[in-house]
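Q: Okay, sequence plus prediction incoming.
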Amino acid sequence: MRHQRAGRKLGRNATHRLAMKRNLVRALIEHERIITTEPKAKELRPFIEHLITLAKRGIVSGDRLKLLHARRLVQSRLGPVAKAEFYDKDEMPTGDTVVQKLFDVIAPRYVDRPGGYTRIIKRAERRLGDAGKTAFIELLKEGETKKAVTQAPVAPKVEA
């Protein structure tokens, strides 16, 4: 039985799951909104939120060493850059642009927000081929909050 076993296996072994999570996180940071299956989106959410919290903690500290430590922690969680960096002979390669965007654009956006940086929106359309449930996972925009759920007005009862 799977009692007290957190996480989903997603039909993959451990290294494949980690590689898939890293690829999805890189795509989400780069595009800020991606389409994937519902279970993958639900599995991805804590992973990306932890990375954003690490980046935010490094920025808020104001200490250069803590910022550097946070940057290195995020880089270690994301793994090595798979693509080759092409650059002009007069320029130096910029390094990992995903980590740079996370620290320069995304983490400062959520400095005052205590978690909940992502949103999962279920799609009505199923995936072609296997009809798997799909969902958007997106990073919230600056200043965006949860909308309060309002109850529909109740029609008065008509007595007959």
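A: Received the coordinates, thanks. For clarity, every value in this text was computed on a predicted model and none was experimentally measured.

Q: From here on, just use CA atoms for contacts and neighbour counts.
A: Fine.

Q: In the lengthiest helix in the chain, which residues are buried?
A: Counting by DSSP state H, the longest helix found in the chain is helix 38-61. For helix 38-61, a neighbour-count test (16 or more other CA atoms under 10 Å) marks 38-45, 48-49, 51-59 as buried.

Q: all strands for the protein, in order.
A: Using DSSP state E, the strands of the chain run over 33-37, 118-126, 133-139.

Q: Just name the most buried of these.
A: Sort the strands of the chain by mean neighbour count, taking mean count of other CA atoms under 10 Å, and strand 133-139 sits at the top with a mean of 20.

Q: so what does that strand touch, helix or strand wise?
A: Packed against strand 133-139 by the contact rule (3 or more CA pairs under 8 Å, 6 or more residues apart in numbering; DSSP states H and E) you find helix 14-31, strand 33-37, helix 38-61, strand 118-126.

Q: what do you get if the cut-off is 7 Å, keeping everything else the same?
A: On a contact count with 3 or more CA pairs under 7 Å, 6 or more residues apart in numbering; DSSP states H and E, strand 133-139 meets strand 33-37, helix 38-61, strand 118-126.

Q: next, the one to line up against it:
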Amino acid sequence: MPTPTKGPRLGGGPAHERLMLANLAASLFEHKRITTTVTKAKRLKPYAERLVTFAKRGDLSSRRRVLGLISDKGIVHELFTDIAGAVANREGGYTRITKIGNRKGDNAPMAVIELVLEPVSPKQAVVAEATKAAEKAAPAAEEAAPAAEEEVVETEAVEAAETEEAPAEEAAAEEAPAADEAK
């Protein structure tokens, strides 16, 4: 797991800090979003993301490592089946921290940490595929460039001819009802 920071711990000692992070992670996986202090949320983020990475592997060794940290088998099962499946095509950034202001009692800065279960933006996937395709097609595009320019000129000429014919047809259609009214 990530190395604990030097200096003051979240709770008392390092063992208490490990237990707190494990409990926070279990609550996060159970409820998909929790409200806590900003400091705890920042410390929980790498811990939870590492557990999700283990869950994405899905093998027995990874499951046993996670079970060593989170004792509730139901939560670990949900992590390995539901959450790992939802973030299967995401390459990191499984959690999101949103600051929500200060707590009323002691004015502690609060934050919501939640799992990012939405699918990766299709636009990003399309852009990545397009750049790969453009790199592969770069040599072929240089040879086909003159032919493409001729096609563009032809299509522009056809479009210009269509736009000139359209007003003439509209004017003829307007004159026909006027001629019927005159009779």
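A: Arrived safely. Keep in mind that this is a model prediction, so the values were computed, not measured.

Q: Would you enumerate the residues in contact with the residue nearest the centre of structure 1?
A: Closest residue to the average C-alpha location of structure 1: Ile48 at 3.6 Å, with CA atoms, centre = their mean. Contacts of Ile48 of structure 1 were listed using CA atoms under 7 Å, 6 or more residues apart in numbering, and they are Val25.

Q: and the counterpart of Leu69 of structure 2 in structure 1, how far is that from Arg123 of structure 1?
A: For Leu69 of structure 2, the aligned position in structure 1 is occupied by Arg77, per TM-score structural alignment. Applying CA to CA, to the nearest Å, the value for Arg77 of structure 1 to Arg123 of structure 1 is 29 Å.

Q: again, but for Ala107 of structure 1
A: For Ala107 of structure 1, the distance to Arg123 of structure 1 - CA to CA - is 27 Å.

Q: Throw the strands of structure 1 into a markdown table and include distance to Arg12 of structure 1, thanks.
A: Listed next are those as a markdown table, based on distance: least, CA to CA, whole Å:
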| stretch | distance to Arg12 of structure 1 |
| --- | --- |
| strand 33-37 | 14 |
| strand 118-126 | 21 |
| strand 133-139 | 18 |
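
Q: okay, now whatever residue of structure 2 lines up with Ala19 of structure 1: neighbour count?
A: In structure 2, the residue matched to Ala19 of structure 1 (TM-score structural alignment) is Leu19. When neighbours are counted by other CA atoms under 10 Å, Leu19 of structure 2 registers 14.

Q: what does Glu156 of structure 2 give?
A: Neighbour number of Glu156 of structure 2 under other CA under 10 Å is 11.

Q: Please apply the same query to the one 10 residues further on.
A: Counted with other CA under 10 Å, residues neighbouring Ala166 of structure 2 total 10.

Q: Report the contact partners of Val76 of structure 2.
A: Leu67.

Q: Mind naming the longest helix for structure 2?
A: helix 122-182.

Q: helices or strands next to it in the packing?
A: Using 3+ CA pairs under 7 Å, 6+ apart, helix 122-182 of structure 2 is in contact with no helix or strand.

Q: Need the helices and strands packed on strand 133-139 of structure 1 in CSV (columns: distance to Leu139 of structure 1).
A: Output for these, formatted as CSV (distance: least, CA to CA, whole Å):
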stretch, distance to Leu139 of structure 1
strand 33-37, 6
helix 38-61, 10
strand 118-126, 4
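
Q: right, so of these, which gets closest to Thr134 of structure 1?
A: Of all those, it is strand 33-37 that lies closest to Thr134 of structure 1, at 4.1 Å by CA to CA.

Q: the inter-axis angle of that closest one versus strand 133-139?
A: On the basis of axes from the mean of the first three to the mean of the last three CA atoms, to 10 degrees, strand 33-37 of structure 1 is oriented at 150 degrees to strand 133-139.

Q: So which elements touch strand 33-37 of structure 1?
A: Strand 33-37 of structure 1 sits against strand 133-139, with contacts defined as 3+ CA pairs under 7 Å, 6+ apart.
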